[in-house]
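K.L.:
Need a 3D model of the sequence below.
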Amino acid sequence: AAVRSMQTLNAIGATLSAMPGVHAMTDVTGFGLMGHLLEMCQGSGTQAEVSGEEVQTFEGVPDYHGQGMVPGGARRNFVSYGAHVDVPEGYLRDLLCDPQTSGGLLVSVCPDHADEVAKVLADAGCPHRPVGRMLREDESLKEGVTVAYRPS
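P.N.:
Coordinates of the predicted model:
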């Protein structure tokens, strides 16, 4: 599954970018999911909540993490932007900050258009799932949920 994922191009992005309700999109690469989400938040003046249990991984990733197999880039990423995020130390932090060379797409979609976008992704054979939500700067965050950006 990992090799197939790395061989899959993010060509669906061109289709998604033309769809109503798609506000922002980026490929998840060297800064990890958290770094790219932080960039989206900073660029739009929003904040984000991520539900860690919704972030998909390949089979075996938790076991590898338990054996100490964590890319050095994951920890360096956190050092570079950790002041702007709220995520507990451990597996979830390492996962969300993990640098990718061929990651998937991170797409910000208006809830009213989420089903339409999900259908396009499913029809294209692209695994997908909502992993969180974007909030205005003045909205309250839930307790215990990873925060990608807290405006100062």
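K.L.:
use CA for all of it now, contacts and neighbours both
P.N.:
Noted.
K.L.:
quick one: stretch 129-145 to chain centroid distance?
P.N.:
13 Å (C-alpha atoms, centre = their mean, to the nearest Å).
K.L.:
List the contacts of that stretch.
P.N.:
With C-alpha atoms under 8 Å, 6 or more residues apart in numbering as the test, stretch 129-145 has contacts from 45-52, 54-55, 108, 118, 147, 150-151.
K.L.:
Show me what counts as buried in stretch 20-32.
P.N.:
21-22, 24-32 (16 or more other C-alpha atoms under 10 Å).
K.L.:
show me what contacts residue 118?
P.N.:
Per C-alpha under 8 Å, 6+ apart, neighbours of residue 118: 128-129.
K.L.:
where's it relative to residue 109, distance?
P.N.:
Residue 118 sits at a distance of 10 Å from residue 109 (criterion: C-alpha to C-alpha, to the nearest Å).
K.L.:
now residue 44
P.N.:
From residue 44 over to residue 109 (counting by C-alpha to C-alpha), the distance is 13 Å.
K.L.:
Isn't residue 16 up against residue 22?
P.N.:
Yes - the pair residue 16 / residue 22 is scored as a contact, 6.9 Å apart, by C-alpha atoms under 8 Å.
K.L.:
buried residues in stretch 96-106?
P.N.:
96-100, 102-106.
K.L.:
tell me the SS of the residue nearest in space to the middle of the chain?
P.N.:
The centre of the chain sits closest to residue 33, judged by C-alpha atoms, centre = their mean, with a distance of 3.8 Å. With DSSP: H, G, I helix; E, B strand; the rest coil as the basis, residue 33 sits in helix.
K.L.:
quick revisit: have a look at residue 44 and residue 109 and say which one is more surrounded.
P.N.:
Shown here are residue 44 and residue 109; by other C-alpha atoms under 10 Å, residue 109 has more neighbours (23 against 13).
K.L.:
Apart from its chain neighbours, what residue comes closest to that one?
P.N.:
residue 22 (4.5 Å; C-alpha to C-alpha, 6 or more residues apart in numbering).
K.L.:
one more to line up against the first:
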Amino acid sequence: MNIAVPQPARETVRLTSLAHGGGCGCKIAPGVLTALLENQPKHGPFERLLVGAETSDDAAVWALDGETCVIGTTDFFMPMVDDPVDFGRIAATNAISDVYAMGGTPIFALAILGMPVGKIAPETVAEILKGGAEICAEAGVPVAGGHSIDNPEPVYGLAVVGLCQRDRLRKNSDAKIGDALILTKPLGVGVYSAAIKKGALSAGAYRDFVATTTRLNKVGVEFAKDSDVHAMTDVTGFGLLGHGLEVARGAGVSVVFDLDALPLLPEAEHLAQEGFVTGASHRNWQSYGDAVRLPEGLPDWRRHLLTDPQTSGGLLISCAPQKAAATVELARSVGFGDAAVVGRIQEGEPGVRCLA
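P.N.:
Below is the predicted model:
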């Protein structure tokens, strides 16, 4: 007779307790990253490399022929939530977004997995992978393989490959003077994640958080069909100001944001005033230097929302002003209810200005 031996109950470990940071707040500060890349050797030129690292765009793009481009990107981070399925879903949505931000359609993904073996249950890791696979299925792509390592902190993400018609490729560096700027998702993800880390986020706010961070930016494919949409990028770890600055420097223009027009998650303002701010928010601000100008006397909590690292954030779109209303309406019609015109492109020294 076989006798079942009782097994000790496995202790549930909070995923966020195993990581020193979470989500896109884990990214190296933009100023540090620029310094790291500054003196890297340049190989080439490669005639078919249409987008490389020069303008800090969302993905690399290679011309297969005169009509079709292949898009390649990778994104991974440590958990910002404790639910393993939600972590997988958020990380996968964030990684796939880079392809949509270029105007492309993803075709397959490879998983990137690092887990502290012995500290986290295999069942939990399986749930993370399940969440990622769910989002990939929603995007219509297979997880075709991947790589895993034993890592001190949990890490998950994807490498994603996509395709794009060459005339629909949208870079972050092609904004034109006079363009309107549109943001498709509300800000405040980093503030919410800081509250999650301290167990201070309400159940309703958590649902809002998961809803926005797992909403695929598929609409980028539709935007790219419009020749009046000149530039796109997604707003992630460097905050709205940081990614706005990349647009400004890439196109040699001045980016102007209207602070009162910026959409926010429902509790973002309150939480920011209560001091729920990520370390990445401070690092981002220190990296911008004199290229960003804010209204005199702007409260710190409002600045923190501008530097707030967004995980799986919205698309920032630069389009002809006469198409702004239609572009916002398109975004709202497919689930981006907070989409709004948030600024404009002007002539001037490359940088970002915010107006109250």
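K.L.:
Tell me which residue of structure 1 lines up with residue 329 of structure 2.
P.N.:
Structural alignment (TM-score structural alignment) places residue 329 of structure 2 against residue 119 in structure 1.
K.L.:
Tell me the buried residues in the one helix or strand that match maps to?
P.N.:
Using DSSP states H and E, residue 119 of structure 1 sits within helix 114-123. For helix 114-123 of structure 1, the neighbour count (16+ other C-alpha under 10 Å) marks 117-118, 121 as buried.
K.L.:
how big's the offset between it and structure 2?
P.N.:
Following superposition, helix 114-123 of structure 1 is found to deviate from structure 2 by 1.8 Å on average (mean C-alpha distance after the TM-score superposition for structure 1).
K.L.:
Farthest from the middle of structure 1: give me that residue.
P.N.:
residue 67 (23.8 Å).
K.L.:
Tell me the counterpart of it in structure 2.
P.N.:
Structural alignment (TM-score structural alignment) places residue 67 of structure 1 against residue 274 in structure 2.
K.L.:
residues in contact with the counterpart of the residue nearest to residue 109 of structure 1 in structure 2?
P.N.:
Alignment note: residue 22 of structure 1 maps to residue 229 in structure 2; criterion TM-score structural alignment. Listed by C-alpha under 8 Å, 6+ apart, the contact set of residue 229 of structure 2 reads 223, 317-320.
K.L.:
Name the nearest of these relative to residue 196 of structure 2.
P.N.:
Proximity of the contacts of residue 229 of structure 2 to residue 196 of structure 2 (C-alpha to C-alpha) peaks at residue 317, which lies at 29.4 Å.
K.L.:
can you map out the strands along structure 2?
P.N.:
49-51, 60-63, 68-77, 105-115, 143-150, 155-165, 180-183, 229-234, 254-258, 292-293, 315-319, 340-346, 351-355 (DSSP state E).
K.L.:
Which stretch of structure 1 is the third one matched to in the alignment?
P.N.:
In this case it means strand 68-77 of structure 2. Counting by TM-score structural alignment, strand 68-77 of structure 2 has no counterpart in structure 1.
K.L.:
from the buried residues of helix 114-123 of structure 1, which single one is nearest residue 72 of structure 1?
P.N.:
residue 121 (31.9 Å).
K.L.:
So that closest one sits against residue 114, correct?
P.N.:
No - Residue 121 of structure 1 is beyond contact range of residue 114, at 10.5 Å (criterion: C-alpha under 8 Å).
K.L.:
Redo the buried residues of stretch 20-32 of structure 1 as CSV? Include distance to residue 129 of structure 1.
P.N.:
Output for the buried residues of stretch 20-32 of structure 1, formatted as CSV (distance: C-alpha to C-alpha, whole Å):
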residue, distance to residue 129 of structure 1
21, 16
22, 15
24, 16
25, 14
26, 15
27, 15
28, 15
29, 18
30, 21
31, 20
32, 17
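K.L.:
Quick check: the two most widely separated of those?
P.N.:
21 and 30 (26.5 Å).
K.L.:
and the angle from the helix holding residue 119 of structure 1 to strand 22-27?
P.N.:
40 degrees (axes from the mean of the first three to the mean of the last three C-alpha atoms, to 10 degrees).
K.L.:
now helix 114-123 of structure 1, how far from the centre of its chain.
P.N.:
That offset, for helix 114-123 of structure 1, works out to 17 Å (C-alpha atoms, centre = their mean).
K.L.:
Can you find the partner of residue 135 of structure 1 in structure 2?
P.N.:
Correspondence of residue 135 of structure 1 to structure 2, assessed by TM-score structural alignment: residue 346.
K.L.:
again with residue 77 of structure 1
P.N.:
Using TM-score structural alignment as the criterion, residue 77 of structure 1 maps onto residue 284 of structure 2.
K.L.:
what's near enough to touch that match?
P.N.:
The contact partners of residue 284 of structure 2, by C-alpha under 8 Å, 6+ apart, come to 29-31, 238-239, 242, 307.
K.L.:
Which residue, neighbours along the chain excluded, lies closest to the alignment partner in structure 2 of the residue nearest to the centre of structure 1?
P.N.:
Counting by TM-score structural alignment, residue 33 of structure 1 lines up with residue 240 in structure 2. Leaving out its chain neighbours, the residue that sits closest to residue 240 of structure 2 by C-alpha to C-alpha, 6+ apart is residue 306, at 5.5 Å.
K.L.:
ditto for residue 148 of structure 2
P.N.:
With C-alpha to C-alpha, 6+ apart, the residue lying closest to residue 148 of structure 2 is residue 113, at 4.5 Å.
K.L.:
Return the distance of the one you found relative to residue 89 of structure 2.
P.N.:
From residue 113 of structure 2 to residue 89 of structure 2 the distance is 14 Å (C-alpha to C-alpha).
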